[in-house]
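Trainee: for reference, the sequence and a predicted model appear below.
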Amino acid sequence: MQNIRNIAIIAHVDHGKTTLVDKILHSCAIFRDNQETGDLILDNNDLERERGITIVSKNVSVRYKDVKINIIDTPGHADFGGEVERVLKMADGVLLLCDAFEGAMPQTRFVTQKALALGLKPIVVVNKVDKENCRPEEVYEQIFELFFNLDATEEQLDFPVIYGSSKQGWMSTDYKVKTDDIFPLMDAILENIPPAPISEGTLQMQITSLDYSSFVGRIAIGRVARGVIKENQPVSLVKRDGKIQKSRIKELYTFEGLGKVKVQEVKSGDICAVVGIEGFEIGDTIADFENPEQLEVIHIDEPTMNMLFTINNSPFFGKEGKFVTSQRLRERLYKEMEKNLALKVVETDSPDSYLVYGRGILHLSVLIETMRREGYELQVGQPQVIVKEIDGRKNEPIETLIVDVPGEVAGKVIELVTQRKGELLIMEPKGDLQHLEFEIPSRGIIGLRNNVLTATAGEAIMAHRFKSYEPWKGTIPGRSNGVLVSMEKGSTTAYSIDKLQDRGRFFVDPGVDVYEGQIMGEHIRDNDLVVNLVKGKALTNMRASGTDDNTRIAPAIKFSLEEAMEYIQADEYIEVTPASMRLRKIYLTENERKINAKKFQS
């Protein structure tokens, strides 16, 4: 055995994983005393910092009592489950973080199931015990029950529990006894997580992650499962389909602190980064040159949703983006598939459009947002759930939906969910909130969050996870209101918006350039209405005292990308550019829309 521990940190979104890693890095003296680090050190890209969530898993390592601990920080959101599934292969144990008030949430169940199935040794950390209304003992019981329901082994059921607060930087074996540091957790890792075993034999290493450097290109990251990997060593790359490519290792790195250190060789059990291998994909095996043996290919759950990605063909195309052609769009989507295992791209009949399959709205919106920031212009259609035929019957994805709301608005939430074919399974008090659990088609969740937050004045806490494919539940009512569509190209005027305010709520401010067919706002009725927001006031050379009305305009509604994706219907697109986001009809003129109306009636 060697002095290495490989551990993954898993939890539901926002239960404190990345904050805990910060504290571990600080307490193991990774930084100089005068070094400025800030918070959430590992959430290092702009999107992660803005949204406050981890999107891509990260590797770091610390040394504690002469033992090297490799830590893998994983995303907590169900849409990034593909990321979690592949990196758990590098770990020997998991730290399962759970909020002392919220308890085991849907994503806690999902990641725990994956970890237990791989036979990983768990340590449970009940975090945020400094919160009001927290219930550490109940949460412990809840997690034990969860482990039991997920068929954990007796050894896994005998898990150690650590209580504490990542934010305040303390951990303890008893939540009533507050300590000064997180070392009780570090000691629990050394005592309970098995050391990385040394496995003799020919080389085997599975690529479970990748990195990119502008100097050396793509870097393969994985854990050496057997044997020793050396610099300048000739190797075989066994592809997922069994084909074998011959290659050579140019450079080897292991993880130290937040960075990488160049080494001559890496023994089995350690996690390393390999430079010099061409044409690899995640899931491939780096094996012995003469006698290559493949490791079991990583299985990733199927996507549940797809969206049409197409080039921007609006009247404003090419004004704001650098990359606007279908060739650029195709290259970018296929490049994303290399590292995003839960994503799938399928070509359509049109050379300008691609169907992109993903895990959910957030999974796809993060891709769109990343592309937008890189300078791409594109249009996306309405998200559609993936329907399967099983035993001659139409089946659709069903999800478990959990909503925690104040008791007085629980009735409104139940009404909204049941309208969308949701079934109420559990209703029980949780602190001062009502805890509701439903089963609902994935289609029903699209657009539900906005309605629930509006009905509960923003106080609802929602989470959902994929359950299974079940028979089709029938039609679900879509958006109840029509939209206001622009009649002309030009610049919006305050005069026109003011005069049309009784027809609906607007998405644009005065002085904004618009084009024919662009969606300007939401109509008060269920049909679409064509409006002219470009028209200015007719001016005369007579000055009339007191007859000019001062315009009073309600503020425009601004959608986030996810809200827009949930809002649009089958005959609409979102136009996404580096500088703006517009909603539009697929057919811009009213005449074309009438001719093609039957296409979208289903």
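Mentor: Looks like it arrived, so ask away.
Trainee: drop to CA atoms for contacts and neighbour counts, all remaining ones
Mentor: Fine.
Trainee: contacts for the longest strand along the chain, please.
Mentor: Across the chain, the longest stretch assigned as strand under DSSP state E is strand 393-406. Here strand 393-406 makes contact (Cα atoms under 8 Å, 6 or more residues apart in numbering) with 106, 304, 385-389, 432-442, 456, 459-472.
Trainee: in strands, which of those appear?
Mentor: Those of the contacts of strand 393-406 lying in strands (DSSP E): 385, 388-389, 433-441, 461-471.
Trainee: ok but N550 is inside a strand, no?
Mentor: No. Counting by DSSP: H, G, I helix; E, B strand; the rest coil, N550 is not part of a strand but coil.
Trainee: number of residues surrounding it?
Mentor: 8 (other Cα atoms under 10 Å).
Trainee: could you do T493 as well?
Mentor: Neighbours of T493 (other Cα under 10 Å): 19.
Trainee: now the angle between strand 433-441 and the longest strand of the chain, please.
Mentor: Here strand 393-406 runs at an angle of 170 degrees relative to strand 433-441 (axes from the mean of the first three to the mean of the last three Cα atoms, to 10 degrees).
Trainee: adding another structure so you can compare the two:
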Amino acid sequence: SASLEAPAFVAEASEGKSEQEEGEDGANYVPVATAFTPGRVAELMVYEDGTRRGTSTASAGDIVAVAGLSDICIGDTICAPGSPVALPPPKISPPTVRLTLAASDTALAGREGTLVTRSALGKRLARELDRNLALRVRAVPEGFELAGRGALHLGVLAETFRREGYAFALGPPRVVERRDPDTGARLEPWEDITIEVEDQHVGAVTALLSQRRATMLDMSEAAAGGTTRLRYRAPTRAVLSLRSSLLHCSRGTATMSTELAGHEPWGGDLGAREQGSLVAVAEGQATAYAILGAEARGRLFVRPGDEIFEGQVVGIHQRAGDLGINVCKKKALTNMRAASKEQTVVLAEPIAVNLEYALEYIAEDELVEVTPKNVRIRKNPAFGKNKNK
């Protein structure tokens, strides 16, 4: 069985590929894993042209779904009681990246999502584990720790939750480390990176990769004229925040793909983010007057009218270290000033913050607040408490 589904008219359907002789609707079968559990198929369905229909028999090679068998796990083999022979289970790569998922506790919590409690998140994760074979979930004091096959795997899961109406907070992605069983040395996942970029940007890309302890494996001319293909090997830690920087230094022309190369010795310190964050010190609605004054401090994430809460990261500081600012400040009105005067203010376009950008940007003391309507970044209040202890 490859995956599990739960239609409304049957309890649970197990999907997979028929490997040998014909199967029949209503026949007795046993799921084979580490134990034999007999059962009867209540309904047999087959996929044709992307749709599923009921059938009485299925032949080898058909993609089928069966309902009525309990205690089915992904990778189990369903076979006749007379010949309980298990097929080799699928090999799944171990998790390489982990992050925390917790219920949101900001001043805006509950306004933009209907499913906001830890209990709701826990039930949804339990359902996800039935079909997401590469996902690992562990309860921690702040919420849940998720481990998966890269930041993209976990990012897609978070985006799915967001579209289903959940509101939650995500911590910064971290790599899953190991210890060498023989030497006890610290190991981390490394990845092979393939980049195709226009020739004029090769220098900027190679400089970026060298800062992240990446080793060049090959440089060759790509199939497209005027384009160079670069191959690197680098720690997964370096890849977690690479995509946005790569697009920036190549003016959006570079393409990148990665593949897990295995676990190798720890690659050393990669350094912290060079620029700090602009952090809101007041709650309210952002105003054009306050944003205009804040633009001299760095690039902003917000625009006039956005709801702001205290501790929200509203931009990138142009210098190292964080800076508190008030983007909700209003212009004082007198008989010489009119409120309509703010309409003539010309502001720079803010940086669009989506889930992928936010996960790449955040530092160790920051969180990504995700709701069905918005993706925001904020400071982690627990980080400051733990730091002071």
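Mentor: Nice, I can see it. None of the values given here were measured: they were computed from a predicted structure.
Trainee: rewinding a little: could you list the buried residues of the longest strand of structure 1?
Mentor: N395, E396, P397, I398, E399, T400, L401, I402, V403, D404, V405, P406 (16 or more other Cα atoms under 10 Å).
Trainee: now do stretch 135-148 of structure 2
Mentor: Using 16+ other Cα under 10 Å as the test for burial, stretch 135-148 of structure 2 gives L135, R136, V137, G143, F144, E145, L146, A147, G148.
Trainee: filter the contacts of strand 393-406 of structure 1 to the buried ones?
Mentor: If you count burial by 16+ other Cα under 10 Å, the buried members of the contacts of strand 393-406 of structure 1 come out as 106, 304, 385-388, 433-442, 456, 460, 463-467, 469-472.
Trainee: look up the counterpart of the strand or helix carrying Y140 of structure 1 in structure 2, residue range please.
Mentor: Taking DSSP states H and E as the definition, Y140 of structure 1 sits inside helix 136-149. Matched against structure 2 by TM-score structural alignment, helix 136-149 of structure 1 finds no partner residues.
Trainee: corresponding residue for Q204 of structure 1 in structure 2?
Mentor: In structure 2, no residue is matched to Q204 of structure 1 (TM-score structural alignment).
Trainee: what about Q204 of structure 1, distance to L295 of structure 1?
Mentor: Computed as Cα to Cα, to the nearest Å, the Q204 of structure 1 to L295 of structure 1 distance reads 7 Å.
Trainee: shared neighbours of the two, anything?
Mentor: T285.
Trainee: who has more neighbours out of the two?
Mentor: Q204 (25 against 17).
Trainee: on that earlier part again, return the mean post-superposition distance for the longest strand of structure 1 against structure 2.
Mentor: In the superposition with structure 2, the average deviation recorded for strand 393-406 of structure 1 is 0.8 Å (mean Cα distance after the TM-score superposition for structure 1).
Trainee: picking that back up, run through the neighbouring helices and strands of the helix or strand that the helix holding Y140 of structure 1 is followed by.
Mentor: On the C-terminal side of helix 136-149 of structure 1, the nearest following helix or strand under DSSP H and E is helix 154-157. Here helix 154-157 of structure 1 is seen to pack against strand 121-127, helix 136-149 when contacts are counted using 3 or more Cα pairs under 8 Å, 6 or more residues apart in numbering; DSSP states H and E.
Trainee: okay, and the first one goes to which residues in structure 2?
Mentor: This means strand 121-127 of structure 1. So strand 121-127 of structure 1 sits over no part of structure 2, by TM-score structural alignment.
Trainee: and the end-to-end length of stretch 419-428 of structure 1?
Mentor: Length of stretch 419-428 of structure 1, first residue to last, Cα to Cα: 21 Å.
Trainee: give the buried residues for that stretch.
Mentor: R420, K421, G422, E423, L424.
Trainee: closest one of those residues to V508 of structure 1?
Mentor: Distance to V508 of structure 1, by Cα to Cα, is smallest for R420 among the buried residues of stretch 419-428 of structure 1, at 29.7 Å.
Trainee: for F438 of structure 1, see how far away that closest one is.
Mentor: 11 Å.
Trainee: report the two of the buried residues of strand 393-406 of structure 1 separated the most.
Mentor: Within the buried residues of strand 393-406 of structure 1, N395 and P406 form the most distant pair, 34.1 Å apart (Cα to Cα).
Trainee: got a markdown table for the buried residues of strand 393-406 of structure 1, with distance to A115 of structure 1 too?
Mentor: Below are the buried residues of strand 393-406 of structure 1 laid out as a markdown table (distance: Cα to Cα, whole Å):
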| residue | distance to A115 of structure 1 |
| --- | --- |
| N395 | 28 |
| E396 | 27 |
| P397 | 23 |
| I398 | 23 |
| E399 | 21 |
| T400 | 20 |
| L401 | 22 |
| I402 | 22 |
| V403 | 25 |
| D404 | 27 |
| V405 | 30 |
| P406 | 33 |
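Trainee: closest to F289 of structure 1 out of the residues you listed?
Mentor: Using Cα to Cα, P397 is the member of those that lies nearest F289 of structure 1, at 43.8 Å.
Trainee: quick one: map that closest one onto structure 2.
Mentor: When structure 2 is aligned by TM-score structural alignment, P397 of structure 1 is paired with P189.
Trainee: ok, the nearest residue to its match once chain neighbours are set aside to P304 of structure 2 distance?
Mentor: Spatial nearest neighbour of P189 of structure 2, excluding adjacent residues (Cα to Cα, 6 or more residues apart in numbering): H263 at 4.3 Å. Per Cα to Cα, H263 of structure 2 is found 47 Å from P304 of structure 2.
Trainee: what residues sit buried inside stretch 564-579 of structure 1?
Mentor: Using 16+ other Cα under 10 Å as the test for burial, stretch 564-579 of structure 1 gives 564-569, 571-578.
Trainee: not counting that stretch itself, show me its contacts.
Mentor: 312, 314, 320-321, 361, 372-383, 446-447, 478-479, 581-587, 600.
Trainee: cool, and stretch 304-320 of structure 1?
Mentor: Stretch 304-320 of structure 1 is contacted from outside by 324-326, 329, 352-361, 377-386, 397, 515, 575, 577-579, using Cα under 8 Å, 6+ apart.
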